[in-house]
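# Fold the following, please.
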Amino acid sequence: MKPLILALVLIATPGAVQAQTPPPAPAAPSTPAPPYGAPIGLEAAQALIDRATAAASARGFRMAFAVVEPSGALVAFARMDDVQYGSIAVAQAKARSAALFRGPTAAAEARVLAGRTVSLAIEGLVPVAGGVPIVVDGRIVGAIGVSGASSAEDDEIARAALGQ
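As a prediction, this is how the structure comes out:
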């Protein structure tokens, strides 16, 4: 009889159990992302790919590189010989994500690794480092995506192309 009474008490008072769990802390205010600017042109996009290719070659990597405009549309693309075919789509997805969400994909990766797994439900967000916005005069004019090595190495090559 006592177990039945205890069960009824627990069922009847769910608020008491829930009230013991504190609400999540409010998110820290973030600084606004830079505004969009005029899309990057082909010549500037190709120069970034050339710098990324040189940086990757110096490290012995085989990689794919994509540069997109702020809308995520492809402006320039290159792949090194013998890069894994999967890196072609990944480089483009990283670039598109960095442009559309106005931030490096490494930041999205850090949020997921910190437990913010709800980010995985956002269509088009790639939480894997290697996509970096291209900022000119304080405005996002596109993004570069790199794939073919580890995500940290992809990010390193993308930033090297941007002179960061």
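
# From here on, just use CA atoms for contacts and neighbour counts.
Noted.

# those strands in this structure, which residues are they?
For the chain, the strands defined by DSSP state E cover 64-68, 74-79, 131-136, 139-147.

# got a markdown table for those strands, with mean neighbour count and distance to I88 too?
Converted to a markdown table, the strands of the chain look like this (neighbours: other C-alpha atoms under 10 Å; distance: least, C-alpha to C-alpha, whole Å):
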| stretch | mean neighbour count | distance to I88 |
| --- | --- | --- |
| strand 64-68 | 32 | 6 |
| strand 74-79 | 20 | 7 |
| strand 131-136 | 26 | 13 |
| strand 139-147 | 31 | 7 |
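
# Serialize these to a markdown table and add fields for distance to A47.
Formatted as a markdown table, the strands of the chain follow (distance: least, C-alpha to C-alpha, whole Å):
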| stretch | distance to A47 |
| --- | --- |
| strand 64-68 | 10 |
| strand 74-79 | 10 |
| strand 131-136 | 13 |
| strand 139-147 | 12 |
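
# Could you also give me the structure for this next sequence, so I can compare it with the first?
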Amino acid sequence: MKRKFLKPLAFIAFFSTCTAAHAEDSKVLTRTVLSSAGAKSLLNVAEADAKRRGMKVSIAIVDGSGRLLAFIRMDDSQSGTDETAIKKARTAALYQSRGKVLAERVSQNQAFLTTLPGITAVPGSAPVMSGQYVIGAVGVSGATDDLDDAVATNTAAAFQP
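You can find the predicted model right below:
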């Protein structure tokens, strides 16, 4: 009776090994993508954090390629913060780095960074990760550099895919 189950188990073990080997040689990657529901969740967390801190800011959420998924300009925020929040979020997604880190690098004689396409190397943005992959980013604009950065960084770090 025990032998009756050995052949199916052997087949399953062999098939699993072949599938795993094939996945390593694949010419296509499968990645997690930030959904609109995920973007709204990030936006809600960021807005709540900004309100707790007494901030009046614009908040942008982009996907891993820098395309806008969610946005809010809080009441009484400066109208110029709209585009800045979006640019900050795009920078974090495209260059897979916090805006604060890029700003520090620019100030440390790496000014060439400012020539990169679409870069906004200022504090207030953070990439959203799923494992080793950037799936989106948060950009915040309208308060001090430190406050913008804190809201963006805390929001991104708290996200659970």
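
# Looking at the strands of the first structure, which is nearest to L6 of the first structure?
strand 131-136 (55.2 Å; C-alpha to C-alpha).

# How about the contacts made by the residue nearest in space to the middle of the second structure?
For the second structure, the residue nearest the mean C-alpha position is V128 (2.4 Å; C-alpha atoms, centre = their mean). Shown in contact with V128 of the second structure (C-alpha atoms under 8 Å, 6 or more residues apart in numbering): A93, V134, I135, G136, A137, V138, A156, A157, F159.

# I'd like to know which of the residues you listed is nearest to S77 of the second structure.
Using C-alpha to C-alpha, V138 is the member of the contacts of V128 of the second structure that lies nearest S77 of the second structure, at 17.3 Å.

# What is the aligned counterpart of the closest one in the first structure?
Using TM-score structural alignment as the criterion, V138 of the second structure maps onto I144 of the first structure.

# Quick check, its match in contact with P70.
No. Judged on C-alpha atoms under 8 Å, I144 of the first structure makes no contact with P70 at a distance of 10.6 Å.

# coming back round to it: separation between the counterpart of the residue nearest to the centre of the second structure in the first structure and K94 of the first structure?
Using TM-score structural alignment as the criterion, V128 of the second structure maps onto I134 of the first structure. Distance, I134 of the first structure to K94 of the first structure, by C-alpha to C-alpha, to the nearest Å: 13 Å.

# Number of residues surrounding the aligned residue in the second structure for A160 of the first structure?
In the second structure, the residue equivalent to A160 of the first structure is N154, according to TM-score structural alignment. N154 of the second structure: 15 surrounding residues under other C-alpha atoms under 10 Å.

# Good, wrapping up.
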